[in-house]
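> Kindly return the folded structure for what I paste below:
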Amino acid sequence: MSNDKKQLLFGLTTTPKSNWRDKVAEIKELGLKEIALLPTCLSYEERQDLYKLLETSGVVNIPYVHLRQDFFSEELDYLMERFKTKIFSCHANPEHLVLLDSLARYASLIYVENGDLRKDLFFNKDTFTKHQAIGVCLDLAHYQNTKDTDKPGYRRLLSVLADLPIGVNHISGYKHDIFNALIGKRGDSHWISSLKDLEYLKTVPLNYFSKYIVLEVENSLLEQQEIMKYLKLILANIL
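The predicted structure follows:
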């Protein structure tokens, strides 16, 4: 798939180091009309506050939303109607698999993310079959970390990727460090401190890049603009 057919999306993250209220204010300041939403750390009540702010932010489209275990079907309906959301993702832990089953009528829209496969033992082909998951949300920094530090997990990941489509990518930073890799220390990070943290993308197989490519970083949206410029340059050279 050529680069011009891909949708690169700024990510509104909600982890403790990412002030989501400030990010909504940035959306207004920067005039952004399209973002991805990752309300990973927000309760149901907090998400309602976020949606109210987004409704007056100028955002028109939120093509992709990452789910957490306490989402309800009405929430997905709202996002699809109000912000034209097209796809979702969730993790492969037991709580999210219960969620996936409860949202069975949306199965064709929900992709399962690869996390730390030393812990996410449910990320396997049997899980995708049992829970009727359509495909993979491939976090490329997690992918690189698994490749460098977890051989059994990497084989399991490759087995899944050989049989299932990739619907969306998460892009975070990855710091290559040979010593850390040898001791199994993670190199992936949701904070990009240098554009060099994106260099790992140059070695990712081309068929692992999907239509939707989402920045999952804690950096401000202003900083994400610079990150996005470099990401587009990398993709232009490899796709």
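> C-alpha only now, for contacts and for neighbours.
Noted.
> leaving aside the residues next to it on the chain, what's closest to the most centrally placed residue in the chain?
Nearest residue to the geometric centre of the chain (Cα atoms, centre = their mean): residue 170, 3.5 Å. In space, and not counting its chain neighbours, residue 170 is closest to residue 139: 4.3 Å by Cα to Cα, 6 or more residues apart in numbering.
> For the one you found, give me its contacts.
113-115, 169-172 (Cα atoms under 8 Å, 6 or more residues apart in numbering).
> Tell me where the longest helix sits in this structure.
In the chain, assigned by DSSP state H, the helix with the most residues is helix 221-238.
> quick one: that one to chain centroid distance?
Chain-centre distance of helix 221-238: 16 Å, with Cα atoms, centre = their mean, to the nearest Å.
> contact partners of that helix?
Residues contacting helix 221-238 (Cα under 8 Å, 6+ apart): 3, 8, 10-12, 23, 26-27, 30, 195, 198, 201-202, 206, 215.
> Secondary structure element for the residue lying farthest from the centre of the chain, which one?
Ranked by distance from the centre of the chain (Cα atoms, centre = their mean), the top residue is residue 179, with 27.3 Å. Using DSSP states H and E, residue 179 maps to helix 178-182.
> So what touches that helix?
By Cα under 8 Å, 6+ apart, helix 178-182 touches 148-149, 186-187.
> let's see this one next to it:
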Amino acid sequence: MKRIILLGLTTTPKSDWRAKVEEIKKFNIKEVALFLTFIDQKRRKELYILLEDSPLKSVPHVHIKDDMEEWEIDYLINKYGVKVFNTHIDRDYERYLKMRNLKDKLYIENCERVDEDFEKAVKKSAGICFDVAHFHDIGLKIGLYPHLPALMEKYKVGCCHVSAIRDGVFYKWVNPLTKKEYQLCDYHYLEDLSELDYVVNYLKYLPKYVSIELENSFAEQLRAKEYLEKIINNIA
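Okay, the predicted model is just below:
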């Protein structure tokens, strides 16, 4: 299966999403993944308006925010043909499952825990959103959920996120559930293309849609996409 690698319009504090809209115009970008996780409804409305005045035609994957309303979901599906959405287990996912257009499109992302509650949420929803960097770092390196691959064999993986792994460059992370401190090396900013090399270890689990979750500009993400095409789709 050839994977579709999507540029990521991220909205984290270090990601200039307004500038990314301008890059959509500059590079005539037709398709992206949309990460709405850090902006409130007022700013989301601004983003929707800005995107309507751009060449963007398709948004196959959306990472939703926990305060989104049903009209937003319907708008994104009708306007951009969204195929898959994802959220976290701790983000009131059950409220989204009640939305008529969302239940069969909503996937649960692996974050700090993959436990009985995670599997319960996956069963109720469409399946798993595979965050590759989270699994590489939190799931395997510090060993919080090495069993995730078994669940990905059992349930559908509908979308995934790819970020940077900077081996040997750590930051402190405190598990919100256990309050235990760990050293992590997954980042949402890419400094070198080699920070994507780890993805080769997880090719068998990648679904149709592979979304780049980086704060980098689209100019830089386009280079990352080209690099990932070689790793994932063997395109030289």
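> re the thing from before, of the contacts of residue 139 of structure 1, just the buried ones, PyMOL syntax please.
Only the buried entries of the contacts of residue 139 of structure 1 go into this PyMOL selection, using 16 or more other Cα atoms under 10 Å:
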select buried, resi 113+114+115+169+170+171+172
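> Let me have the contacts of residue 139 of structure 1 in JSON lines, adding distance to residue 103 of structure 1 and secondary structure as columns.
Shown next, in JSON lines, are those (distance: Cα to Cα, whole Å; DSSP: H, G, I helix; E, B strand; the rest coil):
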{"residue": "113", "distance to residue 103 of structure 1": "16", "secondary structure": "strand"}
{"residue": "114", "distance to residue 103 of structure 1": "19", "secondary structure": "coil"}
{"residue": "115", "distance to residue 103 of structure 1": "21", "secondary structure": "coil"}
{"residue": "169", "distance to residue 103 of structure 1": "21", "secondary structure": "strand"}
{"residue": "170", "distance to residue 103 of structure 1": "22", "secondary structure": "strand"}
{"residue": "171", "distance to residue 103 of structure 1": "26", "secondary structure": "strand"}
{"residue": "172", "distance to residue 103 of structure 1": "28", "secondary structure": "coil"}
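> How about the contacts made by the aligned residue in structure 1 for residue 140 of structure 2?
Matched to structure 1 by TM-score structural alignment, residue 140 of structure 2 sits across from residue 148. With contact set as Cα under 8 Å, 6+ apart, residue 148 of structure 1 has these partners: residue 181.
> Which parts of structure 1 are strands?
Secondary structure of structure 1 by DSSP state E: the strands cover 7-9, 11-13, 36-38, 64-66, 87-90, 110-113, 135-139, 166-171, 173-174, 188-189, 212-215.
> just to revisit the earlier point, aligned to the residue nearest to residue 170 of structure 1, what sits in structure 2?
So residue 139 of structure 1 corresponds to residue 131, using TM-score structural alignment.
> Check the spacing between that match and residue 183 of structure 2 real quick.
Separation of residue 131 of structure 2 from residue 183 of structure 2 (Cα to Cα, to the nearest Å): 18 Å.
> likewise residue 29 of structure 2?
36 Å.
> Could you report the neighbour count for residue 193 of structure 2?
The number of residues packed near residue 193 of structure 2 is 16, by other Cα atoms under 10 Å.
> I misspoke; the intended subject was residue 228 of structure 1.
19.
> do residue 230 of structure 2 as well
So residue 230 of structure 2, with other Cα under 10 Å, has 11 neighbours.
> so what corresponds to it in structure 1?
Aligned partner of residue 230 of structure 2 by TM-score structural alignment: residue 233.
> Also residue 76 of structure 2?
Checking TM-score structural alignment: residue 76 of structure 2 goes with residue 79.
> What residues does the nearest residue to that match once chain neighbours are set aside make contact with?
With Cα to Cα, 6+ apart as the criterion, residue 79 of structure 1 has its nearest non-adjacent residue at 5.7 Å, and that residue is residue 85. Residue 85 of structure 1 makes contact with 61-65, 79, according to Cα under 8 Å, 6+ apart.
> Taking the residues you listed, tell me the two that lie furthest apart.
Maximum pairwise distance among the contacts of residue 85 of structure 1 (Cα to Cα): 10.9 Å, between 61 and 65.
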